[in-house]
Each structure stands twice: as structure tokens, then as C-alpha cells.
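In: coords below, sequence missing:
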């Protein structure tokens, strides 16, 4: 049940921030949140991370559901005590679905989070969930290897 709640919080937060961004910022507009730390910059990404494979929406519309089915299966089969692993899979599913909703609804993914202290591509909450999910799975794998 906790994983379902986490999933719903990530999806809702991601979609609400994207809706706010589209409603309140012009394309390319920057709104400073914390000077020299973080700002919002509305971008439309029709590719994957860092806009790789730009313009290949059909590819992502086919690939994402396949990946999500695999991740849901892995979550279903996850051992009961592997909290990092299950949380990581939940975040990855939510992140994939958050960006998939954009692709279906808008034809592109809404990106808006910009780190002003570090030269890094603009991203969104779904991207963050995917990244944190991958990190948690790696942590689980490291600890699993240490246990033997």
C-alpha cells in the first residue's frame, strides 16, 4: 500500500508542477526560485534525457508501456523485505508514467527544473523519480552483494 501512495504522490506532484509551468510560464521563460541555486525554465522536450532521440515520439510511445510492464512485474515479484529495490521500482514506474502522460497528452515532455549552480540539463520531477529509483536499486544491489 505504501508503494501505491508513493506512486500517486509522485504522479500528482509531477503533473501539477507541469500544469503550473505551462499555465504560468511562457516557453523559455525563467523564474528564479533560489538565486544562484535553482530556477524554473519552461522547455518542451520531444526526446529522452538531454533531448537524445529527439522527434522519436512513436518510439517512446511504444517503448514506455513495455518498460513499465517489466518494472511492474519486477515490483510484483520483489521479495517482501527489499525496501530499496521496491521503492526504486515504484519511483521508476511513476517517473516513466509521468513523462508518458506528457507524450500522449502534449506530444512532448514538459521540463522546468534548472540547477543554476551546476551546468546540467533542465529536467522535471518524473526525471528525478527515475534517477532516484535507479540509485535506490543500485544501493539494494550493493547491499545484496555484501550479504553474499
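Out: Yes, it's here. Keep in mind it's a predicted model, so treat the numbers as computed, not measured. Residues are numbered from 1 along each chain as shown.
In: switch to C-alpha atoms for all contacts and neighbour counts from now on
Out: Fine.
In: which stretches of this structure form strands?
Out: 30-34, 38-45, 109-115 (DSSP state E).
In: mind listing what residue 51 touches?
Out: Residues near residue 51 by Cα atoms under 8 Å, 6 or more residues apart in numbering: residue 45.
In: separation between it and residue 19?
Out: Separation of residue 51 from residue 19 (Cα to Cα, to the nearest Å): 20 Å.
In: my read: residue 64 touches residue 99, true?
Out: No. The pair residue 64 / residue 99 is not scored as a contact, 9.1 Å apart, by Cα atoms under 8 Å.
In: ok, those two, which is more surrounded?
Out: The neighbour comparison of residue 64 against residue 99 (other Cα atoms under 10 Å) goes to residue 99, with 25 against 16.
In: excluding chain neighbours, give the residue nearest to that one in space.
Out: Nearest residue to residue 99 in three dimensions, chain neighbours excluded: residue 109, at 5.8 Å (Cα to Cα, 6 or more residues apart in numbering).
In: comparison target, given below:
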């Protein structure tokens, strides 16, 4: 239930933010100077829509739209099955899947309804073309979800490959086992001392 609420809440944020950005035709609203701004994608050839995938990749290819729609549908089905099957204890991993699904669903809606994705978040770092692109809330959700997914598999989950506190937990377990073993021996020692004491008392009385 919680994951469903997260999914639909973020999906609503994605869709409403796109609608507002395009309705008000926002342009150059600076968030972080020279790095991040809100600015509607300008591309008259596609109706100001991104016909590629996340961050504008593949937008110039005519085959991109149907392929991305098909791949997104398959991916959503796979992630949904994974979300159902993954242990409820793995909350971090499950949230990462929800975020990826939100992003995929948000952009899928745009592609099916509009024929392209509405981008309005402009990231530009200097003259680096790699860091000069447009995206939206759905793209951000996919990126954050993907990062969380990797972190979950490598560090966060109980069976993570490089779990940070695994060694610490093992040490705590070893210490606890040692204490239990030591505690189990102490009563025997006390009992032996008592028996020795009783035996000594009988010896003293005989003398």
C-alpha cells in the first residue's frame, strides 16, 4: 500500500509539473546559476517534445518512439513482478524499483498521449556537452532509483556484496558466542568450588 502511494504521488508530481511547465511556457528560471534552470525544451520540429529516451538520447531516430514504448512496457512488467517477489524486508531495494517505475510510467504516458516527452529541467555545466541536456521529474526518478538499486545490491541489503557493517555484525556475534560459552563454564567452576569447600569442611570436622 505504501509503495502504491509513493508511486501515484510521484507520478502525479511528474505529470502536473510537465503540464504547468508547458502551459506557462516557462523559460530560464534559474535554480543554480550556470548549472540548473527550469526551461521548456525548444524543438519546433517535434512540437517542443523529446522523442528520444531519458535526457534526450536517441531523439533524432525515427524508430525511437515505438521502440521506447515497447521497451518501457516490458520493463514496467518486469519491475512489477520483481517488486512483488522481493522480500518485504528489503525496503531500500523496493523503493528504488518504485522510483524507476514512476519515471518509466511518467514518460510512457507522454509518449503514448503526445508522441514525445515534455522536458523542462535544463542542466548545463560549462561547455561540456555531456552535461548539457533537458530532463524532467520522471528522468530524475529513474536516475535516483537506479543509484539506489545499485547501492542496495552492493552495500545496503542483508546479502549485499560489500555490506559495510557485515564484519561488525560478525564480530558482535562472535563476542556474544564467546560470552555465552564463558558463562556456561562459570556455574561448573562455582559448583566445583562448592563441592571442594564441602569436602574440606568434612575433613576439618573429622580432624
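Out: Received, thanks. Every value quoted in this text rests on a predicted model; they were computed, and no experiment measured them.
In: ok, the alignment partner in the second structure of the residue nearest to residue 99 of the first structure - how many residues close by?
Out: Under the alignment (TM-score structural alignment), residue 109 of the first structure maps onto residue 117 of the second structure. Other residues near residue 117 of the second structure come to 28 when the count uses other Cα under 10 Å.
In: isn't residue 117 of the second structure up against residue 57?
Out: No. Counting by Cα under 8 Å, residue 57 is not a contact partner of residue 117 of the second structure; they are 11.7 Å apart.
In: quick one, helices of the second structure?
Out: For the second structure, the helices defined by DSSP state H cover 2-23, 64-85, 91-114, 137-151, 166-206.
In: just put those in JSON lines and tack on distance to residue 50 of the second structure.
Out: Output for these, formatted as JSON lines (distance: least, Cα to Cα, whole Å):
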{"stretch": "helix 2-23", "distance to residue 50 of the second structure": "12"}
{"stretch": "helix 64-85", "distance to residue 50 of the second structure": "10"}
{"stretch": "helix 91-114", "distance to residue 50 of the second structure": "9"}
{"stretch": "helix 137-151", "distance to residue 50 of the second structure": "12"}
{"stretch": "helix 166-206", "distance to residue 50 of the second structure": "44"}
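In: returning to that earlier point: for the strands of the first structure, which one sits closest to residue 82 of the first structure?
Out: Comparing these against residue 82 of the first structure with Cα to Cα, the closest turns out to be strand 109-115 (30.6 Å).
In: and that closest one against the second structure, how far off on average?
Out: In the superposition against the second structure, strand 109-115 of the first structure averages 1.2 Å from its aligned positions (mean Cα distance after the TM-score superposition for the first structure).
In: tell me how far the residue sitting nearest the centre point of the first structure lies from residue 141 of the first structure.
Out: Central residue of the first structure (Cα atoms, centre = their mean): residue 126, 2.2 Å from the mean position. Counting by Cα to Cα, the gap from residue 126 of the first structure to residue 141 of the first structure is 23 Å.
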